[in-house]
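Peer 1: okay, structure incoming, though there's no sequence with it:
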């Protein structure tokens, strides 16, 4: 049937057609696709560079009509006599393509989804926004959805349309500011971005998908359509039996890792290991050393490797540097199979300014604050999330849940919490905006963190949260109903700074700073603390832990061994950055590897064995676990021996069935017949001595001691000890 050209223009005006051709029209569904005009179904398609376009009936493969060119810019149109399902047969200069019409479909997202997105309470954004392979009306393809409420036009671009923003403009759902489009016959693995025109008609830089679940590895910046196929987990027992309270009550010893520099393959252009290789090498290594958890510096996709992941842009995507999202899930699954939990560093405090990322995403300050006094970190040259906006809060919480629920991650360590809590963080007078009461507290951030912890603990009982909060903000780990922020743990930065400063002193001068090692116990139970010797202490010219220790090579190792012993004996959960377990001598470099060649030397192997034995003792001894968080299980036995630089801690199990005495002699002089008060008579056996020969020590000290009824340190019983130099000794009561 032949129609007049005017029939194909029904309901349109020349200006709208021109805007469609130029990619400026904000409502493509009003022009493209099928439109009913009386008895006619007029079909329009924008296919620049196509030679011809036939409309083919689905099922019969019958050509219903050939579309005519109604604009030289590639706009085709034709009419059929009755509505029916059809597809396009497109003759391109170098190929023939058959595909369904993306503009023949109705609305894609439901009203409830849109309502929750606008409210900031849609916590499954990774399966709602972004790119999702699915089937609609029997057609396989990918549904794209993007929050960009202030854009005039949004298009999906990728290899599938030659990165031409005219080809696949999206439909706006104005009640939530979300754009949507289903593109038939696409599948996972496709590269894509979004092309946006702002409210003033300006073409913005191409944007990566904020909710992409896979991304190209840097320096490439495209998002990738992730597979919708569920991962086949084998950790059902782990997820059923492991709850956050196990981390609170039991041993928690964390191996902190920057994956890109744990081990590199020098023979292959110094490449880092992929997720499968890490499963085969890192996981059994951490298990062998007795760590309960591996903590990964941020693995969310980030453009600059030198940020170590702390400036991420892809909060839903594991970095492509180590493989696919499925490979990351495999890594977590293997950790659980080996009895190791996984903690991820996660950054809701700020994001980088890269033009293809979140910065002024739709031409406005969408994710960030408009006012730089609230929205810019000078320290890191990054933008700050606007936590007063519901959609931004929902975006961040959905990201957290993506890792905990879809990847079975066991914990999130929230980075830079102090920078969120204080409006004047690292700002001079006049560079910040006070809160409504004139104060420095950021109430929006406080409420966000509380809500984050509430949602995580409600939906993810297996998971715990950790705050890296460097000030004395009260109640970081208190329950929400007690007025706290609701975190499970907080890094004890004060303990770390005090004790490291002390250990860097020459032993001759340590007596003048004796309280640095005891001060932490004054506030040790004000929060639930993790004692961190983290990456921050071995970079930016700070040297390695080994390098901080005074003395010659042997003394450096002895000092470090004694310090580790003091740390494992001290109340608080434990965290050690990679390389510390072998006493790496040089500073950490994110472009290199741990200095594994040191394991050719027996004294560094001894340090590694010490960490293994400390973890083993910690995980099997209830007395070393109970008083991590409960003051009734701890007391100083020796806290004031300034002249000898000796410290004595007593740790007891909840039922007092076991006691462990930890004695540290932090001078190079052995102490003979050093009498220490103990709570019970009988035999006290040495459980671990950091000066043992197997660790590289001089093997001074004794195997056991018997308590005598001689009052010392306020105790009825006491034991005489030989304290090795620069050493920490653990003694257990055996009755």
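Peer 2: Great, that's in hand. Everything numeric in this text was worked out from a predicted model, so none of it was measured.

Peer 1: all contacts plus neighbour counts: C-alpha atoms, from now on.
Peer 2: OK.

Peer 1: I'd assumed residue 555 was in a helix, is it?
Peer 2: Yes: checked against DSSP: H, G, I helix; E, B strand; the rest coil, residue 555 lies within a helix.

Peer 1: so it versus residue 139, what's the distance?
Peer 2: Distance from residue 555 to residue 139, counting by CA to CA, to the nearest Å: 70 Å.

Peer 1: so which of those two has more stuff around it?
Peer 2: For residue 555 versus residue 139, neighbours defined as other CA atoms under 10 Å are more numerous around residue 555 (17 against 13).

Peer 1: so what's that one up against?
Peer 2: Going by CA atoms under 8 Å, 6 or more residues apart in numbering, residue 555 touches 549, 726.

Peer 1: do that again at 10 Å, thanks
Peer 2: Residue 555 sits next to 546, 549, 561, 668, 697, 725, 726 when contact means CA atoms under 10 Å, 6 or more residues apart in numbering.

Peer 1: and what of residue 341?
Peer 2: Contacts for residue 341 (CA under 10 Å, 6+ apart) come out as 238, 242, 247, 252, 254, 291-295, 332-335, 408-411, 463.

Peer 1: got another one to weigh against that:
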């Protein structure tokens, strides 16, 4: 009794509830109800069986049912000092919710859908409605559910420990959706931990509040079966053009208030559909306490952020986007997690999710903790999160953040600040195994789902299947291409001849991985300037440079990604607390750039030669990649047999080049299909109107030749009739 009153009991079901000592004799009932002055036991029909005696002034009640020789279904009737009466079911009258198989799989670290058992689930258990709670805290001495329903008093609802698994569970009758809760944990060394949010919670309070909310898995009837079935193709051969979005700052109201999931769905469908992007990619939408982290420091890996609505609202948004023909990618962050007191750090009084050694468990760059990928339960937790987003929320792809920081033990560390692996090397062997496992599980549990790595090093085989000794991702961001080409574009055109290789070097390794070409949020923050203001020259030249660069990018092998605002030339750096500057579209230069991106997407999607062999060397040939004197690049994009070839020519000098000759794969009539210098886009209107005749003269290793007018600072696309 003293242990219960002090909140020190780790085995509450042994003492609380109904008991029959040694299976014979009268039944006894023990209840801890500190807000009651009287407690009475009722039978299933509501008839009084016996009052309980208050044997401690803090609210411990005990009674013997002298006439009851068998355990029976009962309720409790309570009365407080003010005379108020209420009835409830005793949580300690119910058996476990989890079965033995769940316990076994959790203990083995192989419960890939652990979210179906851990967390808070509104259920009917033993014929009674309530909520089952389950949490992993293997080193805790006591774990309790606390909330408004028990005055946040951890003594009232301590949980049952399930053997060696380290999982604690309890069923609370009468508790339903909408109740806020946390876990109160007495740690391994007897210290009371800060109240913890549910690691497998499905819904949370709107920050800065930090409690979890009883919700269960989203209750949404999906209507996107056709989409899910159709996406199960070889995505390397499909056009993929991604619009990267931060939901909190894409658009806001006039009062600078964020839109909700419903409004975002409708407006994104209209805009993204018009612009021709195939996918939207959301910066992390997992629940996170600090908005300034943009979601990259999450605490709720199973909870879409409540900033924009509840989980059903999120699911409806995904469903609507799918039905509009738009894929959904979300950023997923297994590389690190924040130190917020209500989060995973020192969860049960020990380094449970993280490494105890800061040389392994702490990121100095981000002041965050690093998961212990070698602990099977932690790896299982993270894999299950990935499966949850892909299978239960129908996400089409996970873009996995900061993979390089996971792969290398010495990532951003000096000598003496890291621990070598068992072979003395710098590779994080546990993280490698984890990434392979999460990629395999993602493909196994979600038909046609993809994974994309943000990985900035030359690690081999990132997008090669695990069966071929790769990491198992489907695609990898091409950070080298982004860095090199932006470095080139920042040069004054008069100096670009000395940096020509920055535009061509990417083709040396372009097919070593399945690449996405990213112009992401990271390039328009922290003093890097907007995409437009990275470009040299006067205002006209800035727009012309950016249009030419986008043309080069959409012609280049690799899938495309553009951060919001880049499509219309946002002038200031991105600010996560403000809407994009949509008023800029009143300016013809900005609107012209937007129209160009729209038409690039349309052309890219319509021409198999620009996407069918994006990830295969057979899809690309240089026509002339070495014209350093003229700052001109010309290349050929090819699809599979029968697909029309596409010629791409970029003139990165601010002068018109008349009579510029290039080799082409066939003679006859050719047509300029898209020109980034067109007047409709804000350009000078210089180009090759009408049709062109390719002469049967060999040039650049091709059987025919075209004579072109190259517009200034522009990219043109040509196809044969």
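Peer 2: Cool, got the structure. These figures come from a predicted structure and were not determined experimentally.

Peer 1: that older thread, which of the contacts of residue 341 of structure 1 count as buried?
Peer 2: 238, 247, 252, 254, 291-295, 332-335, 408-411, 463 (16 or more other CA atoms under 10 Å).

Peer 1: which of those fall in helices?
Peer 2: 238, 247, 332, 333, 334, 335 (DSSP state H).

Peer 1: for residue 376 of structure 1, state which of these is nearest.
Peer 2: Residue 376 of structure 1 lies nearest to residue 332 out of those, by CA to CA, at 34.5 Å.

Peer 1: what's the match for the closest one in structure 2?
Peer 2: In structure 2, the residue paired with residue 332 of structure 1 is residue 318, using TM-score structural alignment.

Peer 1: its match against residue 392, yeah?
Peer 2: No: using CA atoms under 10 Å as the test, residue 318 of structure 2 is too far from residue 392 to be in contact (11.2 Å).

Peer 1: what do these two both touch?
Peer 2: Taking CA under 10 Å, 6+ apart as the criterion, residue 318 of structure 2 and residue 392 both touch residue 222.

Peer 1: now the aligned partner of residue 650 of structure 1 in structure 2, nearest residue through space, not along the chain?
Peer 2: Matched by TM-score structural alignment, residue 650 of structure 1 corresponds to residue 636 in structure 2. Distances taken as CA to CA, 6 or more residues apart in numbering put residue 647 closest to residue 636 of structure 2, at 4.6 Å, once the chain neighbours are dropped.

Peer 1: next, the aligned residue in structure 1 for that neighbour: secondary structure please.
Peer 2: The alignment partner of residue 647 of structure 2 in structure 1, by TM-score structural alignment, is residue 661. Look at residue 661 of structure 1: counting by three-state DSSP, its state is strand.

Peer 1: count of neighbours near residue 661 of structure 1?
Peer 2: When counting by other CA under 10 Å, one arrives at 28 neighbours for residue 661 of structure 1.

Peer 1: again, but for residue 660 of structure 2
Peer 2: Close neighbours of residue 660 of structure 2, defined as other CA under 10 Å, add up to 12.

Peer 1: nearest residue to it other than its sequence neighbours?
Peer 2: Leaving aside its chain neighbours, residue 660 of structure 2 sits nearest to residue 708 (4.9 Å; criterion: CA to CA, 6+ apart).

Peer 1: residue 451 of structure 2 matches what in structure 1?
Peer 2: Aligned by TM-score structural alignment, residue 451 of structure 2 pairs with residue 465 of structure 1.

Peer 1: same thing with residue 613 of structure 2?
Peer 2: By TM-score structural alignment, residue 613 of structure 2 lines up with residue 627 in structure 1.
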